[in-house]
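A.B. asks: could you look at this predicted model? Sequence included:
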Amino acid sequence: MLKKRYALISVYDKTGVVELATHLEIDGYTVIATGNTYNTLKSAGITDLKRIDEITNFPEIMDGRVKTLHPVIFGGILSIRDNENHIEDMKKNNISPIDFVVVNLYPFKEMKDKDITFEEKLEFIDIGGVSLIRAAAKNFRHVSVATSPAYYPDIIEFLKNKQEIPQEIKKVFAYEAFKLTAEYDSEISNFLGSKKEKKDVVFKGELNLNLKKLSPLRYGENPHQKAAFYEAEFEEDLKEIAANEQKRDDYPAFKKISGKDISYNNLLDIDSTFNIIRDFYAADDWFSVIVKHTNPCGAALSKTSLKDAFLKARKTDEISSYGGIIGFNKKVDKETALEIKPFFVEIILAPGYSRDAIEILKTKKNTIIVEYFTDYILKRDKFSLRSASGGVLVQEKDDAPENTLSFKTVTDKKVDDYLLNDLIFAWKIAKHVKSNAIVYAKDCVTMGIGAGQMSRIDSAKFAYQKMKDSYGDVRGFVMASDGFFPFKDSVEYAGKIGVIGIIEPGGSIRDDEVISEADKLNIPMIFTNIRHFKH
């Protein structure tokens, strides 16, 4: 009996199943079928055909709720064909191997939104079908699983040619099978988790997102970031979500030491600050950044102290720093805490705090004090997700370490090491500023930041005005731009205000004009060959 070959077919969607069963029969397979599938195949003239109860010697019961859940069926699917113990168990229990499992599921996704009762919707939750699919997919080395009529032509082609289906194809079938059951279970859990009778929108502990890829994108925010657009099937479209009102004080990236409850906007600002700290965390020098509405409004490296870094960062834009988020790359000490104390600060982020610093900062009852986890800072996230136009944009995160070896001086005048340090510092900050972004810096301190302007020359002028407001007349500073200069006007402006070095991605159709203007003004310019747009 072990030599007999079997294929199990149990499908809700009968498309193409007769043709597939015909070729299975021609190739010597006995087809085991359930209920309506059996009737369809028998009516179509398939003769080497058995009802499921002829194999199990157990009838379908409970209106068809229980029909395939039987050891004879699952033993036939899950048995490892070259395992002596499995072979012996099959002989003892009169179990035959099942080489094909062809199953598609009750259409729960479509039926859950129909105008039928809740109990009727429950009947469209497939149990046996999901179990068969998972069993076959787990044992894909010995079993071919087909969960859609779309796979039938490939199987038929192999059957016609008397070929064994290759392992790599079976593995693909298994991947598709597990993906299907995951999506199916998510649909059910979302359905059962929704509470339509609740009018207030509240959020539970877990949110399942079914994301179906609709199309690849040319690239993400920048050419070096791969991206795609996914259709999102949110739980009840995020309109009504079941409640889990348990208050959480734990976060994957940090712990809150004191202060008020953390808000949505707080988390966005915290995330932006983390991204900036990550680029300076390994620096030997002390680093401080102040963030407002996800944009850095001041940043500085100091060889002297953390206090010095903070004061220099704050000097860039004291007005915008009010109510901002302060980030540090090193443990906060008493001296730095004393400088922070008089000012209104929304959040402080650091890898640690001295005992004295904590006591001082805790007196600021509304300030959120956060200690971040070093392993999170050292880890770089793979993807970022953002909702858009009824779906979700997914892209690689723009947080790869800068490869300065790809930087190229494109002007006749070259860059010395001191100037290069300032240029790299300004470039790292510009990466985190909303486009169009211009950053002026000197001695690894931001002098002026122009964020989010619709034209690059306007960002350059805005950043200069900020610098004048804070420092007066400054000369000898560098300029960084997150995107290329489309025209030479920004370089002309840089020459007027005293810029002594420029760093930008390059890539404009007018690069030659831009470089020529920099040469004319005797300003060295570096092309990074990578763009850092941020929308």
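C.D. replies: Everything's here; your move.
A.B. asks: when you work out contacts or count neighbours from here on, use the C-alpha atoms and nothing else.
C.D. replies: OK.
A.B. asks: residue nearest the middle of this protein, spatially speaking?
C.D. replies: What sits nearest the mean C-alpha location of the chain, by Cα atoms, centre = their mean, is residue 383, with 3.6 Å.
A.B. asks: what about the closest residue to that one other than its chain neighbours, distance to residue 381?
C.D. replies: If the residues on either side of it in the chain are set aside, residue 383 comes closest to residue 396, at 4.4 Å by Cα to Cα, 6 or more residues apart in numbering. For residue 396, the distance to residue 381 equals 8 Å [Cα to Cα, to the nearest Å].
A.B. asks: repeat for residue 456
C.D. replies: 29 Å.
A.B. asks: okay, those two: which has more neighbours?
C.D. replies: residue 456 (25 against 14; other Cα atoms under 10 Å).
A.B. asks: so the more buried one sits right up against residue 436, yeah?
C.D. replies: Yes: the criterion here is Cα atoms under 8 Å, and residue 456 meets it with residue 436 at 5.6 Å.
A.B. asks: what sits up against stretch 385-397?
C.D. replies: 211, 219-220, 225-232, 381-384 (Cα atoms under 8 Å, 6 or more residues apart in numbering).
A.B. asks: buried set for it?
C.D. replies: 391-397 (16 or more other Cα atoms under 10 Å).
A.B. asks: go through the residues you listed and flag which are in strands.
C.D. replies: 391-396 (DSSP state E).
A.B. asks: what's the closest of those to residue 264?
C.D. replies: Nearest to residue 264 among these: residue 392, at 18.8 Å, using Cα to Cα.
A.B. asks: residues contacting residue 526?
C.D. replies: Counted by Cα under 8 Å, 6+ apart, residue 526 has contacts 407-411, 502-505.
A.B. asks: immediately after the longest helix seen in the chain, which helix or strand?
C.D. replies: Of all the segments assigned as helix in the chain under DSSP state H, the longest by residue count is helix 167-193. Per DSSP states H and E, the first helix or strand lying C-terminal to helix 167-193 is strand 210-216.
A.B. asks: the next helix or strand after that next one: how far from the chain's middle?
C.D. replies: Toward the C-terminus, strand 210-216 is succeeded by strand 227-233 as the next helix or strand (DSSP H and E). Distance, stretch centre to chain centre, for strand 227-233: 11 Å (Cα atoms, centre = their mean, to the nearest Å).
A.B. asks: okay, pairing it with this:
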Amino acid sequence: MQKNHLSERNYPIRYALLSVSDKTSIVEFASELNKRNIKILATGGTASLLVKSGIPAIEISHYTGSPEILDGRIKTLHTKIYTGILYRRGQDDNIITNKRIFPIDMLVVNFYPFTQTVINKNCSLEDAVEKIDIGGPTMVYAAAKNYKFVSVVVKHSDYSNILDELDVNSNSLSLNTRFKLAVKAFNYLAFNNNNIANYFNDLISSFNHTQHFNKNDQNTLPEKINIKLVKKQNMIYGENVHQSAAFYIPELTNTEPLNLLKIQGKNLSYNNIIDIDTAIKCLEEFKEPTCVIIKHSNPCGVATSDSIAAAYKRAYITDSISAFGGVIALNRELDQPTIELITKHQFVEVIIVPSVTDTALKIVSKKKKIRLIICNNWKKNSLLDFKTVNGGVLIQEHNNKTIDINQLNIVSERKPNKKEIKDSIFCWKVSKFVKSNAIVCAKDTATIGIGAGQMSRIDSVKIAYMKAKNAVLETKNSVMASDAFFPFRDSIDLAAKMGIKCIIQPGGSIRDKEIIDAVDEYNISMIFTKIRHFRH
């Protein structure tokens, strides 16, 4: 910051203007200002509260000689107010004296609750519009611009520190404090403006989608997205030790952040959070007792069963080697039989469950390195997917597409039986969370082999087969899911060798007929979903 002998002076606060929608601690703060002989100006509602509380306050309309009009839309938009806020000490003194204007040394303002209003599903456009503050932001802009002389306060959490500094600084705040308060004010303004812009952007997108303004464009994402993220917690490091990382959440949105309650263990790492997120999203697909084991953001074992202990055991044997040091997620309470199985079979980084019994908790507590996480919020994430790339950000909707079991497109001569259909749907759900190219093989609603992240689909099939053989799991009469179409019949030839009896895939290849002819040749059932599940 450039040095300026005037700006570095500390100016005693003589007049403070208070205009707050959120009146948290304002009476106490105003009382302390009054004790320090600071004269208080205030807008209608704030002035009324202060006077009722026995605190002297000059009502703005009495000071300006202009009453509030337009049902309170016009309160502070007056020359006397903005001259007092923008007054440059040592430069505009004559104007202040001649016009008998109060030099406003401190502005305490917060805005109408726009965000809190529009997150209500029943909020109308008219309700939203009335919560767009005009006078408040205008005053804050003016005061923050004039931070060399004026202190602007937008957070009630700052009241206590301000009072402490007034006591040690002879009723003044330092330039450093005024500057920091101005920075907070500009951020507060940006957040408010972004929320208003986002609200109207969403309305335009929704309106265009409803009216089909451009029938050739089915993209309903807004033209502009403004988002303010607040740091929730620091990560111990990023994907690698040399990378810093932190977890951020949107400030004051209608999106509930993932409710993770750590019961024991070290702080969660960047990679832990990614694996936990994948596990929870996969669990959301299933209502039955289900276990998902994640390693490096890929499922290495998924199973449903009649008990959560049985589900874990079946998921674990899919790939016990990869499960080492992974994340285990269960959609049922962690009980004694399940935790005994887990601690007997493997080392685990994280166990995430909706609840835990007292007995199971005692067992876990003996394993200090296990991070035990309680997650009782299984709601689907309504945020968009963001991915940074060189020069910009890619944004997409979440992959929440599902298939209707009653509308399966069976394209083979052989029709799948009920068990094969059930296993195919199970496989298809898991494939959504496996990195592409993804192949998932399963039997009796448990994975037996998963091939992930290969550059060619046939290699993913080979890996799935290898995993099953390594685990000594029988592939005969099992099912296979592919996240995208088969470009060649080589995968079908290998599936036949494995004994696969039903394959579920999107279809859509120029060689679909060749693929269908191949499954018919091997008497394999094939289901087309017409939905692709790429995951990168």
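C.D. replies: Perfect, I can see it now. These figures come from a predicted structure and were not determined experimentally.
A.B. asks: how many residues are close by residue 374 of structure 1?
C.D. replies: Residue 374 of structure 1: 16 neighbours (other Cα under 10 Å).
A.B. asks: grab the nearest non-local neighbour of it.
C.D. replies: Per Cα to Cα, 6+ apart, closest to residue 374 of structure 1 is residue 351, 6.6 Å.
A.B. asks: show me what the one you found lines up with in structure 2.
C.D. replies: Aligned by TM-score structural alignment, residue 351 of structure 1 pairs with residue 354 of structure 2.
A.B. asks: please apply the same query to residue 19 of structure 1.
C.D. replies: Using TM-score structural alignment, residue 19 of structure 1 lines up with nothing in structure 2.
A.B. asks: list the buried residues of the host helix or strand of residue 19 of structure 1.
C.D. replies: Assigned by DSSP H and E, residue 19 of structure 1 belongs to helix 17-26. When neighbours are counted by 16+ other Cα under 10 Å, the buried residues of helix 17-26 of structure 1 are found to be 17-25.
A.B. asks: now render those residues as a markdown table, adding distance to residue 238 of structure 1.
C.D. replies: Converted to a markdown table, those look like this (distance: Cα to Cα, whole Å):
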| residue | distance to residue 238 of structure 1 |
| --- | --- |
| 17 | 38 |
| 18 | 41 |
| 19 | 42 |
| 20 | 41 |
| 21 | 43 |
| 22 | 46 |
| 23 | 46 |
| 24 | 45 |
| 25 | 48 |
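A.B. asks: of all those residues, which comes closest to residue 99 of structure 1?
C.D. replies: Of all these, residue 99 of structure 1 sits closest to residue 24, with 10.7 Å by Cα to Cα.
A.B. asks: which non-adjacent residue is nearest the closest one?
C.D. replies: Using Cα to Cα, 6+ apart, the closest residue to residue 24 of structure 1 is residue 159 (7.1 Å).
A.B. asks: quick check: that neighbour touching residue 21?
C.D. replies: No: under the criterion of Cα under 8 Å, residue 159 of structure 1 is not in contact with residue 21, lying 10.8 Å apart.
A.B. asks: now the common contact residues for the two.
C.D. replies: Contacts common to residue 159 of structure 1 and residue 21, judged by Cα under 8 Å, 6+ apart, are absent.
A.B. asks: tell me how many other residues surround the equivalent of residue 318 of structure 1 over in structure 2.
C.D. replies: Matched to structure 2 by TM-score structural alignment, residue 318 of structure 1 sits across from residue 320. Per other Cα under 10 Å, the neighbour tally for residue 320 of structure 2 reads 18.
A.B. asks: residues in contact with residue 320 of structure 2?
C.D. replies: Residue 320 of structure 2 touches 346, 471, counting by Cα under 8 Å, 6+ apart.
A.B. asks: can you do 6 Å?
C.D. replies: Counting by Cα atoms under 6 Å, 6 or more residues apart in numbering, residue 320 of structure 2 touches no other residue.
A.B. asks: then residue 232 of structure 1?
C.D. replies: Counting by Cα under 6 Å, 6+ apart, residue 232 of structure 1 has contacts 210-211, 391.
A.B. asks: between the residues you listed, which is nearest residue 431 of structure 1?
C.D. replies: Distances from residue 431 of structure 1 to the contacts of residue 232 of structure 1, taken by Cα to Cα, are shortest for residue 391, at 26.2 Å.
A.B. asks: just give me the mean distance for the helix or strand hosting residue 440 of structure 2 relative to structure 1.
C.D. replies: In this structure, residue 440 of structure 2 is located in strand 439-442 according to DSSP H and E. When structure 1 is superposed, strand 439-442 of structure 2 averages 0.4 Å from its matched positions, counting by mean Cα distance after the TM-score superposition for structure 1.
A.B. asks: give me the spatial nearest neighbour of residue 475 of structure 1, chain neighbours excluded.
C.D. replies: In space, residue 475 of structure 1 is closest to residue 498, 5.0 Å off (Cα to Cα, 6+ apart).
A.B. asks: hmm, what's the outermost residue in structure 2?
C.D. replies: Per Cα atoms, centre = their mean, the residue of structure 2 sitting farthest from its centre is residue 98 (54.0 Å).
A.B. asks: distance-wise, check that one relative to residue 142 of structure 2.
C.D. replies: Taken as Cα to Cα, the span from residue 98 of structure 2 to residue 142 of structure 2 is 21 Å.
A.B. asks: same question for residue 17 of structure 2.
C.D. replies: 13 Å.
A.B. asks: those two: which is more packed in?
C.D. replies: Shown here are residue 17 of structure 2 and residue 142; by other Cα under 10 Å, residue 17 has more neighbours (26 against 19).
A.B. asks: the more buried one matches what in structure 1?
C.D. replies: Checking with TM-score structural alignment, residue 17 of structure 2 has no match.
A.B. asks: checking residue 17 of structure 2 next. Helix, strand or coil?
C.D. replies: Three-state call for residue 17 of structure 2 (DSSP: H, G, I helix; E, B strand; the rest coil): strand.
A.B. asks: is it in contact with residue 107, as I believe?
C.D. replies: Yes: counting by Cα atoms under 6 Å, residue 107 is a contact partner of residue 17 of structure 2 at 4.9 Å.
A.B. asks: returning to what we had before: want to throw the contacts of residue 232 of structure 1 into CSV with distance to residue 491 of structure 1?
C.D. replies: Putting the contacts of residue 232 of structure 1 into CSV (distance: Cα to Cα, whole Å) gives the following:
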residue, distance to residue 491 of structure 1
210, 47
211, 44
391, 40
